[in-house]
Structure formats: C-alpha cells, structure tokens
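Novice: can you look at this prediction? I've put the sequence above it.
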Amino acid sequence: MSESNFTLDPRLQADTQHVVSLGLSDVLLMNDARFPWLVLVPRRAGLVEICDLPADEQATLWQEANHAAQALRAVAPFDKLNLGALGNIVRQLHVHVVGRREGDAAWPGPVWGSGRALPYDEGSLGRLMLRLRGELER
C-alpha cells in the first residue's frame, strides 16, 4: 500500500474535479450539479475495501470524511448526509459524501444510477471549488 504507486481510477478522474489533498485522501467533487457530492480517495495503491487500510488510516479516513461533510454542509446546505463506499463499478477504494435535499432529482432513492449527470457550468464550478477549498483547508 504505497502512495508512490497511487493512480486515480480513470472513471473517477473523468467524473470529478480535484478539490484538495488532505493527509490521506484526495477530495474530489463529482461533476453533477444535481447533488452536492464529494468523493474521498485514499492515496494508496491497490486498495479496494476500507478494511484494507491499517487501523490508524481507517480512523483518518473517517475523520477526513467527517471534515468533508462539514465543508459540504457549509457551502451547500442539505437535509440528509449519505456516506457510501460501494465500489461495485469502480473497485478503487473511495468514499462518497453526498448531501441530499428532500425533493432532489433522486429523492428518496440513491443517487447512484439515478438519471443523467448535469455537469456544472464553468462559473458555478469555479465558485464552488473556491468555497470548498476554503472550508477544507481550515
């Protein structure tokens, strides 16, 4: 499990924008304006499951997910937080941090596989990225 051999899965790379790097994880913004949605990816090669991380890094991952959730709530308030580490399509270990609003495009079902993504326009994406970076770098 080495950071030096880490590469981001091409599907995650295609669907997200890099926001910031935390101690263990890269924080990515899912490019779907329908939902406030971050993805944390530990910079470790070959990981599939959370239990593949050593115990101290498991704790760090959950601390970073909590930090990401607080940052997301500060910039895009939501009614309910969804956390998930599914990996059925993208096997590389990653944790979804999704803010849900009653009546959103997938409510009350899961966001995964719900309709077609609505990419951010350039201006909205830039503003959101700046706000998220400000919150996450605290």
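Specialist: Perfect, I can see it now.
Novice: from here on, contacts and neighbour counts on C-alpha atoms
Specialist: Will do.
Novice: which SS class is the spatially most central residue of the chain?
Specialist: Most central in the chain under C-alpha atoms, centre = their mean is Val39, positioned 1.2 Å from the mean C-alpha point. Three-state assignment for Val39 (DSSP: H, G, I helix; E, B strand; the rest coil): strand.
Novice: tell me which element Gly126 is part of?
Specialist: Using DSSP states H and E, the element containing Gly126 is helix 122-136.
Novice: which other helices and strands contact that helix?
Specialist: With contacts taken as 3 or more C-alpha pairs under 8 Å, 6 or more residues apart in numbering; DSSP states H and E, helix 122-136 sits against strand 16-21, helix 55-75.
Novice: could you rerun that using 10 Å?
Specialist: Packing partners of helix 122-136 (3 or more C-alpha pairs under 10 Å, 6 or more residues apart in numbering; DSSP states H and E): strand 16-21, strand 25-30, helix 55-75.
Novice: structure two is appended below for comparative analysis:
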Amino acid sequence: MLTGKKTGFELDGRLEADSEHVMWLGLCELRAMNDRRWPWLVLVPQRPGIEEVHDLTPLDQAMLTFETNLVAQGLKKATACAKINTGALGNIVRQLHVHVIARNEGDPGWPGPVWGHGLREPYRPSDLHRFSETIRTSL
C-alpha cells in the first residue's frame, strides 16, 4: 500500500467534499462516501486527466480491475451484504472513479440504483471513521 498521492494527481473537488480518504492502494485512492444509507466506497485512479477506463494504459486497466475486485471482496466481507454494486458513471464528476456499494434487500431504494435516490444522509464523524477502519481491516 502507498503512503500518499502520486505527483500531479488532483482529486476532483466534488469527490473530496462527498467522501473521506480511507487508504492508498497501488493505483487508486480508496475513499468512503459520506452517506450512511449504504456502505459505499470509491476508487479513484491516481492518473491526471483520466475520464474513462479506456483512457488508462492496459497495465493500469488490469490494476484497476484487481483493486476493484479486492475492494468489493473486502466490502462484502465487512458488511455481509447480499449484493455488491459496481459502477463508473462519471456523468457529473468526469474524473474516473469506480463506485463499490454494498446493497441489501430492504435498503433505501432497493432494488433500484443508489444514484438520485433521496438526499444524502451523512455519517457522524466517529461512525465514518469506524467504517473506514473496518474497511482497512477487511483489506
């Protein structure tokens, strides 16, 4: 695991405002979305100017797939959820980022997507810190 961000990499301000740093992976910064309705993680490849998966080099594409799978497995282990949703939409925040979301029957919006469902419900700071620590431990 890395100790900090790569030179030239700048996180989109909206991602920074809506999420909290969890840890650095080999390619990505792992962040927790500050919405307690769903255990929700975001991987952001540390490559400047990248908007699409196909903009990455083939090696970075493979690394993104590996890290996404690693995070999905860790989130499933940590939450015992019924389903993991993974997606890279980027319609509003153009910087490439991959959402990994734990879902359960009966959660807000089930079985629909989380995007556009109600208003965000931020964690209490101590709960967000605890969630981030649980994820670090599961990885």
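Specialist: Yep, it's here. Remember, predicted model here, so these are calculated numbers, not experimental data.
Novice: and the TM-score between these chains?
Specialist: With the length set by TM-score structural alignment, normalised by the length of structure 1, the two chains reach a TM-score of 0.93; 134 aligned residues with a C-alpha RMSD of 0.9 Å.
Novice: which residue is the nearest non-sequential neighbour of the residue nearest to the centre of structure 1?
Specialist: Take Val39 of structure 1 and drop its neighbours on the chain: the residue closest to it by C-alpha to C-alpha, 6 or more residues apart in numbering is His96, 4.6 Å away.
Novice: before we move on, which element is that neighbour in?
Specialist: strand 95-100.
Novice: in structure 2, what range does that strand match?
Specialist: Across structure 2, the stretch matching strand 95-100 of structure 1 (TM-score structural alignment) is residues 98-103.
Novice: only the buried residues of the matching stretch, if you could.
Specialist: Using 16 or more other C-alpha atoms under 10 Å as the test for burial, stretch 98-103 of structure 2 gives Val98, His99, Val100, Ile101, Ala102, Arg103.
Novice: quick one: which of these is nearest to Pro122 of structure 2?
Specialist: Closest approach between those and Pro122 of structure 2, by C-alpha to C-alpha: Ile101, at 15.5 Å.
Novice: excluding its backbone neighbours, what's nearest the closest one?
Specialist: Trp40 is the one closest to Ile101 of structure 2 (C-alpha to C-alpha, 6+ apart), at 4.4 Å.
Novice: roughly how far does the residue located most distally from the centre of structure 2 sit from Glu133 of structure 2?
Specialist: Distance from the C-alpha centroid of structure 2 peaks at Gly106, with 21.8 Å (C-alpha atoms, centre = their mean). Relative to Glu133 of structure 2, Gly106 of structure 2 is positioned 25 Å away (C-alpha to C-alpha, to the nearest Å).
Novice: got it, and Ala17 of structure 2?
Specialist: Noted for Ala17 of structure 2: a distance of 19 Å to Glu133 of structure 2, by C-alpha to C-alpha.
Novice: same deal with Gly13 of structure 2?
Specialist: To Glu133 of structure 2, Gly13 of structure 2 is 23 Å away according to C-alpha to C-alpha.
Novice: what's the answer for Leu119 of structure 2, then?
Specialist: Leu119 of structure 2 sits at a distance of 25 Å from Glu133 of structure 2 (criterion: C-alpha to C-alpha).
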